[in-house]
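Participant: sequence plus the predicted model coming up.
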Amino acid sequence: MIEEPIRAAPLAEGWAALSNGDWEGARASFEESLVQGDTPEALEGMGWVGHMLNEDRLTFDARERAYRLYLGRGEKGSAARIAAWLAADHLLFRGEPAVANGWLQRAHSLIDGLEPGVDHGWLAIHEGHIAVALDEDTAKARRLAASAVELGRKFGAPELEMLGLGLEGRALVSEGELEEGMRRLDEATTVALAGEASLLYCVAWACCYLISACERVRDYERAAQWCSRVGEFCGQHDIFLLNTCRAHYASVLSWQGRWEEAESQLSAAVGGLQSSRPPMVGDALARLGELRRRQGRAAEAEELFSRSETHTLSLLGRAALALDHDQPAEAAELADRYLRRFSDPGRVERSAGLELAIRALARLGEQERADEALSELREIAARARTRPILAAVCSSEGTLAVARGDHDAARRSFEDALDLLAACDAPFESGRVRLDLAATLSALGRRDRSRREIEAAIANFREIGADGECSRAETMLGKLRKANVTLPPDALNTPLSDLSRRELEVLALVAEGLTNRDIAERLVLSEHTVNRHVANILRKLGLTSRAAAASLAGRYGVGIAGTSHPGMSP
C-alpha cells in the first residue's frame, strides 16, 4: 500500500498568512498541516497565531509542544529560540519573572557551544529586553542588542537587526545618549515600515521601542511624525497597534491636546491588556489616570492610580494630584519615591520626577533641595535638547524665582517656557505656564497683560476639555478683576505715592481686614510674597502696625473696586 504524501503547502500558506496579518487564515492552514502530523514548524506558527490573537493557552500549548519536538529532533538551536519566546510569554502574559528566567537559562544551556547563528540572536534580544524591562540594566541590554544586530546582518535576518537596533537605541536614550540612540531607533523603525521584516509582531515591537523612547525624552515631534507613518502601515496591512504601543501613542495624542483620540486608544489598551496580559495593564491604567487628572476628574484619576499604585507613572500622577490639592509634602514624597526607582543621576526618566519635586519643594520653602533638583534637570536637558524638557527647565526656574520673590526673573523664565511650548504644539502645558506667567505679571502690577494670559489659557483649556484647569483660570480671572485699587485724585501727593501698585493693592486689602493668607489667595500670590509686601508698606509709611496702615488707607480713600484710577499706571 502506497502512503499518501504529506502536503507541504498548508505550512507555507500558514507562514505567508502570518506575514500578511491574516491570523485566522494562518490558524486554518496550520491546523490543516497538523492534521497530517505534528511538526514543530506548524506548532511554532500556531504559537504565533495565539500570540497575535492574545490567546494565551494556545500560545503556551503550541510553543511548549514545538519546543519538545525540536528538542526531540536534536535541533537545539530551534529549541533554544522557542525557549526564549516562552520566557517572554511568561513575563508578558503571566507576570512571572522567575519562570521567564528559567526559560532563558534553559535556552543558554541548549545553545552554548553551538556555532553562532540566528537563534543566538533571538536569545540575545529576549535577554536584553528582559534586562532593561525588569532591572533597567541598560548596559547589558546594549551589549546583547549589538550582538543581535551583528548576527542579523551576518545571517540576513532583518527582524534581528531591526529589534537589536531598537533595543540598543532605547537603552542609549535612557542613558542620555540621545543623538546616537535616536539614530538607531529611526533606522529600526525604517526597517520595520519598509517591509523588510516578515514577522508583524516584531514590526510593531520595533515601532513601540521608538515611541516609548520618544516619550521618555518628551520628543513628541519625532514621535508624531513616526506615528503618522505607523498609522499608514497599519492601515495598508489591516493590522492594529499592539495594546502596549496604543498606550504610548496615547501619550503623544494627549500632549497634542487630542484628548478624545487619546482616551479611545487608552480605553482600548486597558480593555485588551486586562483580558489578555494582566501584568501589563498598569501602564495603561496610569496613563488613563493622568488623562483624567488633566481633565479635572480627580476622583476617577485617584481610582485609576490606586489600581496601578506602584507603577512609576502612577507615582508621578499621584504626586501631580497632590500638588493639585495643595499637598506639597505628599507630592515631594511621591516624587522622591519615583526618583529612587531611577537612582542613577542623569537618567532621562528622572526629568519628570525632578520637575514635580521642584514645584513641591518650592511650595515647602525648601530652596536648597529644589536648587539641587533644578541643577540635575538642567544637566539632563543639556543632553536631551528636546523643547519640552527645555521648557520644563525654564518653568522650574520661574517657579523658584517666584519663591525667592524675584518676579521679573520669573516672568522671563515663564515667557521662555511658553515660547518653547508654542513651537511644539502643547496646549495643556502652554495653558499651565500661561497661568504661572499671569500670576507673576499680576505680582509685577501688569494687570492687563496678566488678564490676557489668563484668557488665552482659558481658551486653550476649553478647546481640549481641561475643565479643572479652566475653572482654576476663571477663578484667577475673577480675583484679578476684583483687586483693582481706587484712589482719590490727590492721592499722588500723599505719603501713599511711594508705594508700588501691588503694595497699594495689599494695603487696600489690609484695610478690609483680610489676613495675609486671605490676601495671598485674593491676589494669586504666595503668602511669603504678601508678608514681604506688608513689611515694605510699613517701612515706607513709617508705621509699626497693620491697624495704623489700615487707618491711613481709610484716611486717603484707598479701596478695591472694579476699575483702577486713571492716575495709576498698569
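Facilitator: Arrived safely, thanks for sending.

Participant: from here on, just use CA atoms for contacts and neighbour counts.
Facilitator: Fine.

Participant: show me where this structure has its strands.
Facilitator: Secondary structure of the chain (DSSP state E): strands at 484-486, 559-561.

Participant: now render those as TSV, adding mean neighbour count.
Facilitator: Formatted as TSV, those follow (neighbours: other C-alpha atoms under 10 Å):
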stretch	mean neighbour count
strand 484-486	22
strand 559-561	19
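
Participant: a markdown table for these, including distance to residue 216?
Facilitator: Below are the strands of the chain laid out as a markdown table (distance: least, C-alpha to C-alpha, whole Å):
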| stretch | distance to residue 216 |
| --- | --- |
| strand 484-486 | 44 |
| strand 559-561 | 48 |
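
Participant: can you tell me which of the ones you listed is nearest to residue 4?
Facilitator: strand 484-486 (96.8 Å; C-alpha to C-alpha).

Participant: now do the closest residue to residue 441 other than its chain neighbours against residue 463, distance only.
Facilitator: Leaving aside its chain neighbours, residue 441 sits nearest to residue 450 (5.3 Å; criterion: C-alpha to C-alpha, 6 or more residues apart in numbering). For residue 450, the distance to residue 463 (C-alpha to C-alpha, to the nearest Å) stands at 20 Å.

Participant: presented hereafter is structure B, for comparison with structure A:
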Amino acid sequence: MLAPTQSDLLSTARDAHRRGDWHASYEAFDVVGRLAPLSTDDLDAFSFAAWRLGYIKESSRAAERVYAELTRTDSTAAAMKANELALAWLVRGDVNIAQGWMNRSRRLLTGLDDSAAHGYLTYLEAAMAAVTHDFDALRRHVLRLRELADRLDTPAVTALGLIAAGVDAILHARTAEGYALIDEAMLPLMADQVPIEWAGDLYCIVLHHCHKLADLPRMRSWTQSMEQWCGVSGSVPYGGVCDVHRLQVQVGTDDYRTLENRLASASRALQDVNGWAAAEGYYQLGEVRRLMGDFDGAATAFDQARALGMDPQPGEALLACRRGEHAGAWTAIRLALTGGDRLDRVRLLRAAVQIALTRDALAEAETHCVELEADAQAFGTPGFRAWAAHARGALLVRQGHFEQALEVLTEALREYRVQQSRYDTAEVYGWMVLAHRGLGHHDAAAADAATADAIYAELGVDPAGICGSSAPGLLTRRECEVLACIARGATNRQAAQQLFLSEKTIGRHLANIYAKIGVSSRTAAASWARQHNVI
C-alpha cells in the first residue's frame, strides 16, 4: 500500500480542522510540517489545534513563526497575532513576556486606523492595569475600549470593553453596576461571537471576581454556564480551568477528603497552561488541608501557589495561627493588609479579626471588624455580609454580650445558608454554643454543638475552634472532650455513649490525641490532661 501523498495529508489536516477534530488536525499538520514548511494559514491552524489539545509550548512556538511571517505582509494581522501571544503568556502567569508581546503589537499598530486589533490590545492593557492595581490606567483603557466598541461595532471588542468596565466598577465597590456590565458582556460569548481563547479568559475573569466577592450563588450560576461552554469548546486548557472553578464552589458543600485529591490533580494539570488558575487551585487546596488539620500539606500547597505568583494570604497567616504561632500570624496578616486593593482587603480583614480574637486583642479585632462591616455594606454581596456578621458576632461573644451576639450570629447563618457555605455555618454554630452557655441555655448549646459536629463530620474535618484550637497540645474541641472523658475513667464505650459517637470514632480520636501530646497510654494521657487543665 502506498503512503498518502503530502497533498492528501494536507487536505486531511485542513478538513479535520474545519470539523473541529483537533487530534486528527494536529497529527496531520505535524506530519506535513516535517516534510516541508507549512504555509502561514496552515501553520496558524496547526498552532490552534495544538493549543486546543493543551500543547501550549508547541502552540506558542508555531504562533511566533506565524507572527514573524505576518510582519512581512500584514501589520494588522501581525499585531493581532502578537495580542494572542500576549494573552497566552499572561494567562500562564508570565507578565513580563506578555508585556513584550504587547509592545510589539503597539508598535505595529502605531499610525494605523483603528481596528479590532486595537480593541484586543487595549483590553490587554486594561487587564495588566488591573493586575498591577493601576486604577487610573484601568479607567483610561475602559474609556478607550468604549470608544472603540462604538466605532467598530465588533461583538468581541464590545464584550471585552464591557468586561473591563465591569471589573473597574467592582474594584470601586459599584458591584451592581459591575454585575450588570458583566451580564451584558456574556451575551456575545454565549452566541460564540468571541474567539475561544479570549472567551475563556473572560469567563476566568468573571469567576475570579465572583470568588473574590464571596458571591457563591452567582459563581455557582456562572460555573454551570462555563461547564456547558467547556464541554462544547472541547478545549483542554479551559477544561482544566473549569475544574478549578467548579471545585472552588464545591468547597462550600462537599466532603473535603474527596475535594483534596481533585484540587491537587486539577492544579497540577494547569501549571504550564494557566498559571493564575493553577495558583488559585493550589491556594484552595491549602485551605482545604488547613481545615482538615494537615498543616504540612497546607504549607506545601501555599508554597506552590506562591511559586505561581500568588500571595497565599490570608491562608498562610491562618495556618500559622492554627499551629499556635500567634505572633507570626499577626505579623503576616498585618503585612498583607499593607498591600492590595480594597476588594482584596475584605478577605484579609476577616482573617485579621479571627487572629486578633485568638490573641485576645479585642480592640484590634474591633478596628478590623468596623472596616469589614463598612466594606460589606459598600460591596453588598451576601458573602461579605455573612463575613461581617460572623466577625461581629464572634467579637460580641468574646466581649460577653451574649444576647446581642446571638442576634448577629443568626443573621450570619441566614446569609451562609444562601451561600451554601457549610464550614462557615458550622463555625457560626460554634460561637452560638458559647453564647448560649454564657446565658445558661445548656440545652440550646448542646443542640448547636451537635449541629456543628454533624456538619464537620460530613465535610470530613474536625472542629478547630477559634482560628484553630487554643487548647494545650493543639487539640480540637472534640479531642478535648474525648480526653476529658478518658481522664475521668470512662471506657471507650462509655465515652462513646456520653458524646454520642461510635467506639471506632473514639478510638480514632484517642490515636490522634496520643500523637499530639506525645504519650502512648490512657494513664499517661489522663495525667497529661490533669496537668494541662483539660478536665
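Facilitator: Now that the structure is in, tell me what you want to look at. Just so you know, these numbers come straight off a predicted model, no measurement behind them.

Participant: between the strands of the first structure, which one is closest to residue 12 of the first structure.
Facilitator: Across the strands of the first structure (criterion: C-alpha to C-alpha), the nearest stretch is strand 484-486, sitting at 79.8 Å.

Participant: for that closest one, packing partners?
Facilitator: helix 501-511, strand 559-561 (3 or more C-alpha pairs under 8 Å, 6 or more residues apart in numbering; DSSP states H and E).

Participant: looking at these, which is nearest to residue 58 of the first structure?
Facilitator: Nearest of these to residue 58 of the first structure, taken as C-alpha to C-alpha: helix 501-511 at 71.0 Å.

Participant: give the aligned range of that closest one in the second structure.
Facilitator: Counting by TM-score structural alignment, helix 501-511 of the first structure pairs with no residue of the second structure.

Participant: give me the buried positions along that helix.
Facilitator: Neighbour counts using 16 or more other C-alpha atoms under 10 Å place 501, 502, 503, 504, 505, 506, 507, 508, 509, 510, 511 of helix 501-511 of the first structure among the buried residues.

Participant: burial check on the nearest residue to the first one once chain neighbours are set aside, number of neighbours?
Facilitator: Of all residues beyond its chain neighbours, the one nearest residue 501 of the first structure is residue 445 (5.8 Å), with distances taken as C-alpha to C-alpha, 6+ apart. The number of residues packed around residue 445 of the first structure, counting by other C-alpha atoms under 10 Å, is 18.

Participant: thinking again about what came up before, and the residue nearest to residue 441 of the first structure, what pairs with it in the second structure?
Facilitator: With TM-score structural alignment as the criterion, the equivalent of residue 450 of the first structure in the second structure is residue 445.

Participant: helices along the stretch 51-200 of the second structure, start to end?
Facilitator: 56-70, 75-91, 95-109, 116-131, 135-152, 155-171, 175-190, 196-212 (DSSP state H, counting those that start in this stretch).

Participant: list the contacts for residue 16 of the second structure?
Facilitator: Neighbour list for residue 16 of the second structure: 22, 24, 25 [criterion: C-alpha atoms under 8 Å, 6 or more residues apart in numbering].
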